[in-house]
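Trainee: pasting the sequence and the predicted model now:
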Amino acid sequence: MGTTMTTFRELHEQSAPLVLPNAWDLGFALAFADAGFAAVGTTSFGVAASAGLPDGDGSSRTATLALAAEMCRLPVHVTADIEDGYSDDPGAVAGLVAELAGQGLAGVNLEDSAAGRLVDPAVVAAKVAAIRLRSPAMFVNARVDNFWFGEQASVEEVLQRARTYADAGADGIFVPGLVQPDDIRRIAAGTPLPLNVLAHPTLSVVELGALGVRRVSSGSLPYRAAVDAAVNAVQALQGGSPLPAATAYADMQARLVAFRRHRAG
């Protein structure tokens, strides 16, 4: 973490939800930091897809860990999407997170699914407890995937898992795929931990906050939007349409040079 004064935990306790952009390379992380966001996360989908790999099978492990280490040099809080911790062994997961904590990482997302299926919540709880023991300051955001994969997709089942992870020492609950306002409200009210959701297709951040959400992640949205924007820009060039506005080369180059100098120093 850099010089941000408000702690990462405190960002989940403010009047408005924390908006968390998710980066897939250092250039985008720099851009998000330069835009004024207090915290930046990684996106496993973006990291994997940018290497031509599918998401969710641990294929982005090496790239994600390298990216997180570089991002920790930025003057923002950094949280990493480490899928299921890349291991079934709680000790191994805790060791990995401890290494990241030593580099300045503020938080991790830990999924309760593998290969597109929910896993035994006791397995995830053991990982959370092991992380808490090794890295007590780490913000552990336990991801509950019931709605994401359409398995045991009910408020009651989500809350049962959320309570298990809270008892194990989790700091936040992330429920991707949660889109119905009443479900959001009930889950936010039913857990003592800050509720994190993905950017909503129809509800604004303000509206999500009114439902009890404390953190809104962009997820892979910026990556997918950037891919579309890149294709559209070249199609405009080919078709003779007006070209889209873009940050000047010199400005982006200066940002990269400044970061390199800071890293070297």
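Mentor: Thanks, I have the structure now. Residues are numbered from 1 along each chain as shown.
Trainee: C-alpha from now on. contacts and neighbour counts both.
Mentor: Noted.
Trainee: so residue 215, which state does it fall into?
Mentor: Applying DSSP: H, G, I helix; E, B strand; the rest coil to residue 215 yields a three-state assignment of strand.
Trainee: which residues are in contact with it?
Mentor: Shown in contact with residue 215 (C-alpha atoms under 8 Å, 6 or more residues apart in numbering): 12, 17-20, 194-197.
Trainee: let me know the closest of these to residue 30.
Mentor: residue 20 (13.8 Å; C-alpha to C-alpha).
Trainee: ok, the nearest residue to that closest one once chain neighbours are set aside - contacts?
Mentor: Counting by C-alpha to C-alpha, 6 or more residues apart in numbering, the nearest residue to residue 20 once its immediate chain neighbours are dropped is residue 217, at 4.7 Å. Counting by C-alpha under 8 Å, 6+ apart, residue 217 touches 19-22, 196-199.
Trainee: switch the cut-off to 6 Å
Mentor: By C-alpha atoms under 6 Å, 6 or more residues apart in numbering, the contact set of residue 217 is 20, 198-199.
Trainee: could you do residue 1 as well?
Mentor: By C-alpha under 6 Å, 6+ apart, the contact set of residue 1 is 72, 76-77, 104.
Trainee: sticking with residue 182, tell me its helix or strand.
Mentor: Assigned by DSSP states H and E, residue 182 belongs to helix 181-190.
Trainee: swap that for residue 98, please
Mentor: In the assignment (DSSP H and E), residue 98 maps to helix 90-102.
Trainee: hold the first one in mind and look at this next one:
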Amino acid sequence: MTTQAQRAQTLSALHAAPEILRVVNVWDVVSAKAVIALPETKAIATAGHSIAATFGYPDGENIPLELVLDMVGRIVEVAGDLPVTADLDAGFGDAGETVRRAIGVGVVGANVEDRLKPLADSVAAVEAIVRAGESEGVPFALNARTDAFVRAGDRPVEQSIADAIERGRAYLDAGADVVFVPGVLNADVTRQLVEGIGQRKVSVIGLPGALSAAEYEALGVARISYGPTTQRVALTALQDVAKSLYADGVIPEGTRALN
């Protein structure tokens, strides 16, 4: 069994590797087990939006942190030697303390978003997270998220690119492992972000209309995750089969007993 520090080092190594790290987001133990069972799985990432929805809360730190950490801890238990990186929203009011508590349930990395707060405040949050990892003896792999695109409003894309680069460089200087820039990023924008932030230092989200993982990999992106969309796929399948069953359908052949 690997130590927590070793799992953190593994996650950082996966970020730095030439091959893009593909993490399929999970939201509870059974979804985690389904993904863990695949030999391609190298790390587990939780989706904050999906965990909140599981408990009936809207996204955006409306769910109590205790519920989030309880679920994440349960996922860590079934993940074994696989590193688990958690979505911790904006840090629930105290990013350093929240990460310290997340480390306490076995997490070795996290997304923490800046919500476009003043840069100095956002850098201070990154520094607090890094200190929390150091104090707990875990080289915490922070996927520092900037909302330069998702909260851009109607400003020109060039301004969002420049903002993401400025923030990304500052977060890396403060000790972040990689910089998460969510949004539907085309090849030209992605190329500029990688040039400005660094090869294998940009993390993206796979959304309808975005590039494929292989295309992002060719552009030098470190990691791709899928946020709440994996839960949406699962719920779409559930609703579709329910509609079929109401119409006197049957459970589809080939349904696997994954629970």
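Mentor: It's in. Just so it is clear, the model here is predicted, and its values are computed rather than measured.
Trainee: kindly provide the TM-score of these chains.
Mentor: Aligned and superposed, the two chains score 0.86 in TM-score terms (TM-score structural alignment, normalised by the length of the second structure); 242 aligned residues with a C-alpha RMSD of 2.1 Å.
Trainee: sorry, back to before: among the contacts of residue 215 of the first structure, which recur in the second structure?
Mentor: Checked against the second structure using both residues aligned by TM-score structural alignment, their matches' C-alpha atoms under 8 Å, these keep these contacts: 12, 17-20, 195-197.
Trainee: still on that earlier bit, okay if I get the contacts of residue 217 of the first structure as a markdown table plus neighbour count?
Mentor: Shown next, in a markdown table, are those (neighbours: other C-alpha atoms under 10 Å):
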| residue | neighbour count |
| --- | --- |
| 20 | 23 |
| 198 | 20 |
| 199 | 24 |
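Trainee: residue 208 of the first structure: which of these is nearest?
Mentor: Of these, the one sitting nearest to residue 208 of the first structure (C-alpha to C-alpha) turns out to be residue 199, at 9.3 Å.
Trainee: map that closest one across to the second structure for me.
Mentor: Structural correspondence for residue 199 of the first structure with respect to the second structure (TM-score structural alignment): residue 206.
Trainee: isn't that match up against residue 226?
Mentor: Yes: the pair residue 206 of the second structure / residue 226 is scored as a contact, 5.0 Å apart, by C-alpha atoms under 6 Å.
Trainee: circling back to that earlier point, distance check, the residue nearest to residue 20 of the first structure against residue 18 of the first structure.
Mentor: 8 Å (C-alpha to C-alpha, to the nearest Å).
Trainee: number of residues surrounding residue 31 of the first structure?
Mentor: 15 (other C-alpha atoms under 10 Å).
Trainee: could you confirm it falls within a helix?
Mentor: Yes: read with three-state DSSP, residue 31 of the first structure is one of the residues of a helix.
Trainee: residue range for the helix holding residue 182 of the first structure in the second structure?
Mentor: Under TM-score structural alignment, the match for helix 181-190 of the first structure in the second structure covers residues 187-196.
Trainee: just the buried positions in that stretch, please.
Mentor: The neighbour-count check on stretch 187-196 of the second structure (16 or more other C-alpha atoms under 10 Å) flags 190-194, 196 as buried.
Trainee: and if you look at stretch 67-87 of the first structure?
Mentor: For stretch 67-87 of the first structure, a neighbour-count test (16+ other C-alpha under 10 Å) marks 67-86 as buried.
Trainee: can you give me the end-to-end distance of it?
Mentor: Note: stretch 67-87 of the first structure ends 19 Å apart using C-alpha to C-alpha.
Trainee: from the rest of the structure, what touches it?
Mentor: 1-4, 38-43, 93, 104-111.
Trainee: again with stretch 95-102 of the first structure
Mentor: Counting by C-alpha under 6 Å, 6+ apart, residue 135 sit against stretch 95-102 of the first structure.
Trainee: where in the second structure does that stretch fall?
Mentor: The aligned range for stretch 95-102 of the first structure is 97-104, by TM-score structural alignment.
Trainee: just the helices from the first structure, written as ranges.
Mentor: In the first structure, the helices defined using DSSP state H lie at 26-34, 44-50, 61-71, 90-102, 121-134, 146-149, 155-168, 181-190, 205-210, 221-239, 249-264.
Trainee: can you put the kept ones among the contacts of residue 215 of the first structure in JSON lines and add distance to residue 208 of the first structure?
Mentor: JSON lines is the format used below for those (distance: C-alpha to C-alpha, whole Å):
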{"residue": "12", "distance to residue 208 of the first structure": "13"}
{"residue": "17", "distance to residue 208 of the first structure": "8"}
{"residue": "18", "distance to residue 208 of the first structure": "11"}
{"residue": "19", "distance to residue 208 of the first structure": "11"}
{"residue": "20", "distance to residue 208 of the first structure": "14"}
{"residue": "195", "distance to residue 208 of the first structure": "10"}
{"residue": "196", "distance to residue 208 of the first structure": "10"}
{"residue": "197", "distance to residue 208 of the first structure": "9"}
